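Undergrad: this one's structure only:
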């Protein structure tokens, strides 16, 4: 089993947070300073509610260079983590930048969801509703144009 498969197995294991962190750290030690290993270590801590430990690992992973899909995941997860730590303005800036890149990426709706949450946290609930409804509209079986139009009006 290769490293990625072993990492997926660690995430799938029915274990507690501390044991998962230990498993992921052990795998990450095989690839010191590797961006993906740093990202996985951050995610394990984030999942366990250890935001202050996750934040610098996410930042290191982003600086070290991730493939595009993991980069977007890391931005989402870092922004969520720092929002939880009270760094609302930075969270908004990260998510806004990612959101404004457009709807082409596979994680755009996830970016929109976390951007909407950050907007609500920042006291901009109407703008947050607009972002969320614009992301939802294309998935509706009917009323897509109407919901998208109303969402744009909210903004």
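TA: Looks like it arrived, so ask away. For clarity, every value in this text was computed on a predicted model and none was experimentally measured.
Undergrad: From here on, just use CA atoms for contacts and neighbour counts.
TA: Will do.
Undergrad: what element comes up after the lengthiest helix in the chain heading to the C-terminus?
TA: In terms of residue count, the longest helix belonging to the chain (DSSP state H) is helix 68-84. Toward the C-terminal end, the helix or strand that comes next after helix 68-84 (DSSP states H and E) is helix 88-99.
Undergrad: ok, structure two:
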């Protein structure tokens, strides 16, 4: 698997490839794995997502998640699926997926990514203040100063007092 993943990573890191070439190469590498291999499905979904083929990506993300992914890829696939379906106008489902991911692992390695996409979905749903609160609360621990103040303001926004 490592050699295969290294080759997949090589495709992703090759800035000379067009979006269509990325899809083509990822698909070619995916044929080396079983047809319903969840990791191959996930990579194929990501390639289509990057190429703006959201409807095709959605189907592949769902299949990958249904077949089971390791924890990191499951989180990534959930975030990416939610972003894709938000772009397809399925905002309520995107919000539900992202909220669950955001609340699931507050200290997880992809928590900030989940927060960013959750905030974007909240904006799409017309909840800009809640989105700002989520974004500020996520940003606050990364600030060299003012962490407590920004966290407090984020909570005030969430409570409707800002």
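TA: Now that the structure is in, tell me what you want to look at. Everything quoted here is computed from the prediction, not taken from an experiment.
Undergrad: care to give me the TM-score?
TA: Once superposed, the chains reach a TM-score of 0.97 (TM-score structural alignment, normalised by the length of structure 1), with 155 aligned residues with a CA RMSD of 0.9 Å.
Undergrad: what's the angle between the longest helix of structure 1 and helix 88-99?
TA: Orientation of helix 68-84 of structure 1 against helix 88-99 (axes from the mean of the first three to the mean of the last three CA atoms, to 10 degrees) gives an angle of 160 degrees.
Undergrad: center of structure 2, which residue is that?
TA: The central residue of structure 2, meaning the one whose C-alpha is nearest the mean C-alpha position (CA atoms, centre = their mean), is residue 79 at 2.7 Å.
Undergrad: would you list every one of the helices in structure 1?
TA: For structure 1, the helices defined by DSSP H cover 3-12, 17-28, 35-47, 51-64, 68-84, 88-99, 108-121, 125-136, 144-154.
Undergrad: out of the ones you listed, deepest packed?
TA: Each of these was given a mean neighbour count from mean count of other CA atoms under 10 Å, and the largest, a mean of 24, is that of helix 35-47.
Undergrad: That one vs structure 2, average offset?
TA: In the superposition with structure 2, the aligned residues lie an average of 0.3 Å away from helix 35-47 of structure 1, counting by mean CA distance after the TM-score superposition for structure 1.
Undergrad: Which stretch of structure 2 lines up against that helix?
TA: In the comparison with structure 2, helix 35-47 of structure 1 aligns to the range 38-50 (TM-score structural alignment).
Undergrad: before we move on, the earlier item: tell me how far the counterpart of the residue nearest to the centre of structure 2 in structure 1 lies from residue 95 of structure 1.
TA: Residue 79 of structure 2 is assigned residue 76 in structure 1 as its aligned equivalent, the criterion being TM-score structural alignment. Residue 76 of structure 1 sits 7 Å away from residue 95 of structure 1 when distances are taken as CA to CA, to the nearest Å.
Undergrad: what's the answer for residue 135 of structure 1, then?
TA: Between residue 135 of structure 1 and residue 95 of structure 1 the distance, using CA to CA, works out to 14 Å.
Undergrad: Which neighbours do the two have in common?
TA: Residues touching both residue 135 of structure 1 and residue 95 by CA atoms under 8 Å, 6 or more residues apart in numbering: residue 112.
Undergrad: when you align them, which residue in structure 1 goes with residue 96 of structure 2?
TA: Going residue by residue (TM-score structural alignment), residue 96 of structure 2 aligns to residue 93.
Undergrad: Oops, could you answer that again for residue 27 of structure 2 instead?
TA: For residue 27 of structure 2, the aligned position in structure 1 is residue 25, judged by TM-score structural alignment.
Undergrad: thought its match was touching residue 41?
TA: Yes - in this structure, residue 25 of structure 1 is within contact of residue 41 by CA atoms under 8 Å, at 6.2 Å.
Undergrad: I'd like to know how many residues surround residue 49 of structure 1.
TA: Here the neighbour count serves as a burial measure; for residue 49 of structure 1 (other CA atoms under 10 Å) it reads 14.
Undergrad: Please apply the same query to residue 107 of structure 2.
TA: The number of residues packed near residue 107 of structure 2 is 10, by other CA under 10 Å.
Undergrad: cool, and residue 86 of structure 1?
TA: By other CA under 10 Å, the residues close to residue 86 of structure 1 number 12.
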